[in-house]
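attaching a predicted model along with its sequence, questions to come.
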Amino acid sequence: MTASEPWVSNNTAQAILTYVHYAYPIILLVFFLSAFTVHSILTAPKDEIVQAVPDRTGPGGKPLPRNTSPSAKKGKQKELDFSPARKLVFDWLSIGVVLTYLANSVIVIVHALVDKKHEWWCGQSTVIYIVASFFLYTLFLISIIDTKPSPTAAHYSTWIVGLIMECILLGASLAIYSSEHREPTAGHGEGKVRHGVTTWEAIEIFVDLVRIILICALIAFYALFVLLRWSKARSAHRGENGTTEETSGLLNGNANENGNANGNDYGSTNPDKVEEEVPGWVRPDKVESKSWWEYIRGYSLFFPYLWPAKSVRLQLVVLICFALVMVQRAINVLVPMQAGAITNTLSGEGGARKSAVWGQICLFILYRLLQGGNGLLGAVRSTLWLPIGQYSYKELSTAAFEHVHGLSLDFHLGKKTGEVLSAMSKGSSINTFLEQVTFQVVPMLIDLVVAMGYFLIVFDAYYALVVAVVTCAYLYLTIRLAQWRANQRRHMTNLDRRSDAVKNDSMMSYETVKYFNAEKYEFKRFRGAVVDYQVAEYKVLLSLNVMNVAQNMVFTIGLMITCFIAAYQVTTGQRRVGDFVVLLTYMAQLQQPLNFFGTFYRSIQSAMINSERLLELFKEQPTVVDDPNIKELPSCQGAIRFNDVSFAYDPRKPALDGLNFQCAPGTTTALVGESGGGKSTVFRLLFRFYNLTGGSIQVDGHDVKDVTIDSLRRHIGVVPQDTVLFNEDIMYNLKYAKPDATDEEVYDACRAASIHEKILDFPDGYASRVGERGLKLSGGEKQRVAIARTILKNPRIILLDEATAALDTETEQHIQLALDKLAQGRTTLVIAHRLSTITTADQILVMHKGKVAEKGAHEELLAMKGRYASMWRRQIKVQQLSDKAERLRNEVRGDDSASQSEDDRNAGNQRGRAPEALVKGALDEESSRPLPPGHP
């Protein structure tokens, strides 16, 4: 072996050490981010995936998401976290790894101070390795402490990669130190030649060896704990399958997250207790935390509405906007470079002629004119993007409107109108989110990456390292503080929404407020809601100031370090003054996107909180939908048949239980009985508001579930008890049943409903506005308008739901005549409490507990002397007493009190009883009579 052979081996080891020092933090960071991304995707709950429902599309032909039922959510499998004790092991081991890098830095600094006269220095690659690795393993430690579950397979695989590279570094160091080598220096001179391992080198190797042992311990403990958890889960699985082990619980049930056997809450004595779940669109106070991948996957539902697929021109505009964004990134690099060139020219460095500075200044002004969001390029991009934003907002808003209208009745019965309207209005939040991500966040990240590359190439690795560390620290601090403020912002948003709800509900209930003189109560309620919101707003703004100070401190420290480095290099002649100006200008430019990220993260968090409600609203699915490949109802004669129909709003209480009846075409069937007997449910099921739980409903021999909902409802007309009209003119409300109807057709329908002449007496005739919900019209006028537009629809089946219940006797007679005309030649189902209005019905069904208790014509039912006869006697008695009370009241008004006889005065005492008291007494007397034997 010659004397030069050790130097060849030494040079090779030195090259390996240098390259690995530079590559170590980069490889480890990229690997961890990649592993974290893959792990997040693979472990995301599968039941939240937005999928197209087979053969069904949502608003605008887009796929509907699968809604997660409460039972599915409760059973959703999540990755298990380690116990606190085991997690503490990883925390302390990770802290030990971080401390080893801190020890390396202390060794380097002390060594440099001790050997100052020999100008010893570890070298740039070692500084990069120590500082970057310190922050990298600190990031790992923070991720273990902050996130759940942790550590994960991403940490485990990253530790393995780090262990391999640490072993390579240790091997290269031993190869160098064990042979003849020369110590590095900070200057241009040569360091001392060493023939063996020095004390400093031995300490360094010891620290590296401790670090390797700690990383090995992290890997070993992770594998051990995962193996133990897998073994325990396997034992529990065997116990559930019947192989009961000694470790199995006595109840042998599945423990939920709270540790309760079989998932039941302790102390629950009601097995039928159903916990009502708050819908996501209601904006609950606490929302389940989700990973970034779950958010992206959930919000992918909106992407088809955001991309202008219907316009090639708009797609080209999108591409042009992206190109302008890339040009803006190049301008951001040219501005500080041009500032440095002007400085060098003015200072006479590099032999540049000062006369050339005028052209350089003009070029700098041109760059500044083009730079930034308020620059020329930014203004052009914003202008071009306007139709894209309008397209997205239009598609989302109309899609939300269509979707809510497509939901079934069970949703609308349980909704709060203010909540739904507020959630539907959040389409602008999605649009804002898209634009901010596309033209602010992505460009910001590109600017940061370009800045690191620029400093690495044009300056040196120290600047790139400082920029990278400051950027990561700034972003992490921003995200962490924003997460801390998330619940505060969410609470503030909820209180803002609550104040809006109080305001909307109070305005919509204007008459009720006036009826009960509750203005002061409403004022106090709204004022209290505003005060609660302002208290929450104060906390949010205070935490915002804390966040801004912390962000500014991080960036200021980074700027100070880079300025120290640049100033040192300028004073030692390594760099020109223009380079220092470039550094200051570029760092100032970087502060803008970083500061924006803090603002953006808050705004995007607010947008996500708002858009979560729209997303959850989109996830609501209609329960009554057409089956695939279903056909339309070709025609309708009006034959209706209920075959053993069963239905329940709540499984614990059936609404219909084996209901059977049929209606011949052109006949009238009346439904009577006590409240809760199932009368309204019959109408709702026939109109396909709900799905049956048993039996079938047929129209002309076609099962209603085998024909499209739209074609079925096209042949059914409904006159409800409380008619709600749009706040438009009368003609608009009438033509709502048939938009293409002519005015003459409308007039004919109104004549048939006995309302035409009444409308002509209005000051504006058919152009008269009816007010909110039609409140400018009387009850009888609204009912006749409802009858007129049902006549205009010309259905074969008519559903009359207590159409005259709230009207006076005279108006009822007019309405009844109109209803008789409406029912001519049509199959009519009537819900009536006033039996006098359905005496001419072809058949009367007496409903009791979801079944037909009695059936027949009026005379037949009276002859049965059963439930219907009792109801008839009761109503006749009440009517007689009401007539008598009214007659007595009229007599009192017309009699001369001075000529009253004793009998009259006694009668007057009797008349002093209110008619309501007389009616109530008759009802009590009649209800005390038992039904004849044999009747239900």
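Alright, I've got the coordinates.

can we go C-alpha only for contacts and neighbour counts from here?
OK.

tell me how far stretch 877-892 is from the chain's mean position?
What separates the centre of stretch 877-892 from the centre of its chain is 60 Å, taken as CA atoms, centre = their mean, to the nearest Å.

contacting residues around that stretch?
Counting by CA atoms under 8 Å, 6 or more residues apart in numbering, the neighbours of stretch 877-892 from elsewhere in the structure are 908, 911, 914-915, 918-919, 922-923.

give me the element the most centrally placed residue in the chain is part of.
Centroid-nearest residue in the chain, with CA atoms, centre = their mean: Glu612, separated by 1.8 Å. Using DSSP states H and E, the element containing Glu612 is helix 577-619.

and the next helix or strand past that helix?
Next along from helix 577-619, by DSSP H and E: strand 640-647.

now for that next one, which elements pack on it?
Of the remaining helices and strands, those touching strand 640-647 by 3 or more CA pairs under 8 Å, 6 or more residues apart in numbering; DSSP states H and E are strand 656-663, strand 694-699.

swap the cut-off to 10 Å and go again
In terms of contacts (3 or more CA pairs under 10 Å, 6 or more residues apart in numbering; DSSP states H and E), strand 640-647 is packed against strand 656-663, helix 679-686, strand 694-699, strand 702-703, strand 851-856.

show me what counts as buried in that strand.
Counting neighbours by 16 or more other CA atoms under 10 Å, one finds that the buried residues in strand 640-647 are 640-647.

likewise stretch 617-626?
Under 16+ other CA under 10 Å, the buried positions of stretch 617-626 are 617-622, 624-626.

and what of stretch 10-27?
Buried positions in stretch 10-27, judged by neighbour count with 16+ other CA under 10 Å: 10, 13-14, 16-18, 20-26.

hang on, the earlier thing: buried members of the contacts of stretch 877-892 into PyMOL, please.
In PyMOL, the members of the contacts of stretch 877-892 classed as buried (16+ other CA under 10 Å) are selected with the following command:
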select buried, resi 908+911+915+918+919+922+923
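
restricted to strands, list the contacts of stretch 877-892.
Of the positions in the contacts of stretch 877-892, not one sits in strands, assigned by DSSP state E.

and the contacts of stretch 877-892, which of them are in helices?
Cross-referencing these against helices under DSSP state H gives 908, 911, 915, 918-919, 922-923.

where do the strands sit along this structure?
Counting by DSSP E, the segments of the chain that form strands are 181-182, 193-194, 640-647, 656-663, 668-673, 694-699, 702-703, 716-719, 797-801, 827-831, 843-848, 851-856.

compute the inter-axis angle for the third one and strand 851-856.
Spelled out, that is strand 640-647. Direction vectors for strand 640-647 and strand 851-856, defined by axes from the mean of the first three to the mean of the last three CA atoms, to 10 degrees, enclose an angle of 150 degrees.

let's bring in a second model and compare:
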Amino acid sequence: MRRYGETAASSSPAAPSSAGVPRSDWSTLQRLFPYLWAYKWRVIAALSFMVGAKLSNVGVPLLLKELVDGMGLRPSDPAALWLVPAALLLAYGALRFMTSLFTELRELVFAKATEGAARTISLQVFRHLHALSLRFHLERQTGGMTRDIERGTRAVHSLISYSLYSIVPTLIEFTLVLTLLAVKFDFGFVWITLAALVSYIAFTVTVTEWRTRFRRRMNELDSTAHSRAVDSLLNYETVKYFNNEEFEARRYDENLEHYRRAAVKSQTSLSLLNTGQQLIIATGLVAMLWRATQGVIDGRMTLGDLVMINALMIQLYIPLGFLGVLYREIKQSLTDIDKMFTLLEREREVADAPGALPLQVAQAEVRFERVSFSYEPARAILHEVSFEIPAGKTVAVVGPSGAGKSTLARLLYRFYDVSDGRITIAGQDIRQVTQSSLRQAIGIVPQDTVLFNDTVEYNIAYGRPGASRAEVEEAARAAHIHAFIAATPRGYDTMVGERGLKLSGGEKQRVAIARTLLKNPPVLIFDEATSALDSANERAIQAELRGVAQGKTTLVIAHRLSTVVDAHEILVMEAGRIVERGSHSALLARNGSYARMWALQQSAE
């Protein structure tokens, strides 16, 4: 049954991004800040070490000046000739070492904050994705979404570790250098440096803002290509069935070609940015050295002053170049983080009511009271459906495909909320209890069983994590799959493959049955639970399921009528309405829709 889309929405003020409009960079930073501030003392310590590193770095050119000027001492003073340069050289080495030491201390102290913030965000996104509605997961593209999360997590590391906490220390270094130039020389050096700095920043910001769209486009095309590749590989057998390997390769290559074009545009704009930055730096450096050279010629400055200014400019060149990279990285990282926060801010269509309490199940009576539902307003699926499953009884629902049978199970699990009416378990409206407790009370064997790419034991034990091997084997025996598992070389350690593709349909179905039996909930749903089994296994498992259902409230959704003849009540659905209800014999006696379906299936068999 096809599911239809929902309008992207968010409860956050920054929600426009979820509708395709990126939030402002400042909003993204504000969104990120609380995760980082959880490690505020480490942040402060890291900043302190970084400031110490910058102070040591600025002190190096001052020592170089003193060392060069000291070399001009008269040879008649041998003590000063050797002691002064030696002391300056030792101080120079100490400052260089302190620069590296403070930098490494910063990295050491801040590593926990960086990794902790990234871990917290990634876990929160993961939890939120599991909390989103079934509608979202039916619409999403797995490859693109996982790529967005991967890039977002990496961007958090980049933004925090290498970008965000270098800005303030770098500005401090600029302030120290400008103050030094103004105090020791004149404001001409300050104005040249400021002019180069302002020109550099203005050029970098302008060009980077222009080229950010190329990066964003690259991300979109990368996610699309990745989604296509993952989708094709997940449907490997379908590709082979229709001999469409070349078709899939061409489709993937088209996406790669679009990505290549966007990447070339991005690289061209990056080369333009780098060239312009180097031109501004070179112009400022030449102007500074020309003025310093004139000062030495005029006798206003020493040779040591010239060396110091040259060293200061070289040291300024490095962080200035880093500021350009920094701004580009921040813009790119914010773009990637924005994608991840967009996922995090996606509104939960089905959420626990304020003050919701756990479901209390003593007698697990299930009631559907005038339930209507539609996946979209223009297409109603259920029309005022009412029925009751008494505690410990079994009710079966039959009918043609598209009648709304499986929708009943999804509503009972609260994957969606009803459009009208209500569903109760033990007299409690399921919208007023926590979803966790609701789903803990229900077990399901779905029609389409998808397994984790792990061992058989893991997939059965998923019904009750922490169950012992003996309990897992007992559930497997009840589902008539233990003999098959024991006959495999690795037994319960056998890997089932992606989505369980290494197992047959019947084997997967029996693993799903064992998983639900292990969970042992008070309410059971069998949604075409034996549809993939042969007749012999179907009869064996049906007998076992009837035994398991004793004393449990059970909803059986079936296409084969032979599997529901023992149900306490059978509901016949057509076009979202219950058209008949009663026991198997009563429905046959009525000679209506059920009787016609029974006759058709019996003649086919």
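Nice, thanks for sending it over. Computed from a prediction, not measured in an experiment: that's the story for all the values here.

re earlier: distance to Gln816 of the first structure added to the buried residues of strand 640-647 of the first structure, as a markdown table?
Converted to a markdown table, the buried residues of strand 640-647 of the first structure look like this (distance: CA to CA, whole Å):
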| residue | distance to Gln816 of the first structure |
| --- | --- |
| Ile640 | 23 |
| Arg641 | 26 |
| Phe642 | 27 |
| Asn643 | 31 |
| Asp644 | 32 |
| Val645 | 30 |
| Ser646 | 32 |
| Phe647 | 31 |
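
out of those residues, which comes closest to Tyr101 of the first structure?
Of all the buried residues of strand 640-647 of the first structure, the one sitting nearest Tyr101 of the first structure is Phe647; the distance, using CA to CA, is 70.0 Å.

show me what that closest one lines up with in the second structure.
By TM-score structural alignment, Phe647 of the first structure lines up with Phe373 in the second structure.

just the helices in the stretch 751-900 of the first structure please.
Read by DSSP state H, counting those that start in this stretch, the stretch 751-900 of the first structure holds these helices, from start to end of the chain: 756-760, 779-793, 809-823, 858-864, 867-894.

related to what we said a few turns ago, now the helix holding Glu612 of the first structure: how far from the chain's centre is it?
22 Å.

adding distance to Ala486 of the first structure and mean neighbour count, write the helices and strands packed on strand 640-647 of the first structure out as CSV.
Compiled in CSV, those are given as follows (distance: least, CA to CA, whole Å; neighbours: other CA atoms under 10 Å):
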stretch, distance to Ala486 of the first structure, mean neighbour count
strand 656-663, 47, 19
helix 679-686, 43, 19
strand 694-699, 47, 19
strand 702-703, 52, 16
strand 851-856, 54, 20
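
nearest to Glu757 of the first structure, out of the ones you listed?
Between those, helix 679-686 lies closest to Glu757 of the first structure; by CA to CA that is 32.0 Å.

which strands and helices lie in contact with that closest one?
Secondary-structure packing of helix 679-686 of the first structure (3+ CA pairs under 10 Å, 6+ apart): strand 640-647, strand 656-663, strand 668-673, strand 694-699, strand 797-801, strand 827-831, strand 843-848.

number of residues surrounding Asp496 of the first structure?
Taking other CA atoms under 10 Å as the criterion, the count of residues near Asp496 of the first structure is 19.

make that Ala202 of the second structure, sorry
Here the count is done by other CA under 10 Å, and Ala202 of the second structure has 12 residues near it.

ok, the one 10 residues further on next?
For Thr212 of the second structure, the tally of surrounding residues (other CA under 10 Å) stands at 17.

what does it align to in the first structure?
By TM-score structural alignment, Thr212 of the second structure lines up with Ala486 in the first structure.

same check, this time on Ala364 of the second structure
Aligned by TM-score structural alignment, Ala364 of the second structure pairs with Gly638 of the first structure.

now, the most widely separated pair of the ones in helices among the contacts of stretch 877-892 of the first structure?
Taking every pair in those and measuring CA to CA, the maximum separation is 22.6 Å, between Gly908 and Leu923.

quick revisit: I'd like to know which of the helices and strands packed on helix 679-686 of the first structure lies nearest to Glu728 of the first structure.
Shortest distance between Glu728 of the first structure and those, using CA to CA, is found for strand 797-801: 24.2 Å.

so that closest one corresponds to what in the second structure?
When strand 797-801 of the first structure is aligned against the second structure using TM-score structural alignment, it corresponds to residues 523-527.

average distance between the matching stretch and the first structure?
After superposition onto the first structure, stretch 523-527 of the second structure sits on average 0.9 Å from its aligned residues (mean CA distance after the TM-score superposition for the first structure).

for the equivalent of Ala399 of the first structure over in the second structure, what are its contacts?
Aligned by TM-score structural alignment, Ala399 of the first structure pairs with Gln124 of the second structure. Contacts for Gln124 of the second structure were tallied using CA atoms under 10 Å, 6 or more residues apart in numbering; they are 118, 344.

and the gap between Gln124 of the second structure and Ile337 of the second structure?
13 Å (CA to CA, to the nearest Å).

sorry, back to before: mind checking how far the nearest residue to the match of Thr212 of the second structure once chain neighbours are set aside is from Met864 of the first structure?
Counting by CA to CA, 6 or more residues apart in numbering, the nearest residue to Ala486 of the first structure once its immediate chain neighbours are dropped is Gln605, at 7.6 Å. Taking CA to CA as the criterion, Gln605 of the first structure is separated from Met864 of the first structure by 70 Å.

among the ones in helices among the contacts of stretch 877-892 of the first structure, which one lies nearest to Thr667 of the first structure?
Each of these was scored against Thr667 of the first structure by CA to CA, and Leu923 proved nearest at 32.4 Å.

surely the closest one meets Gln875?
Yes: using CA atoms under 10 Å as the test, Leu923 of the first structure is close enough to Gln875 to be in contact (8.6 Å).

now for Leu434 of the first structure: what does it line up with in the second structure?
In the second structure, the residue matched to Leu434 of the first structure (TM-score structural alignment) is Ile160.

right, I'll leave it there.
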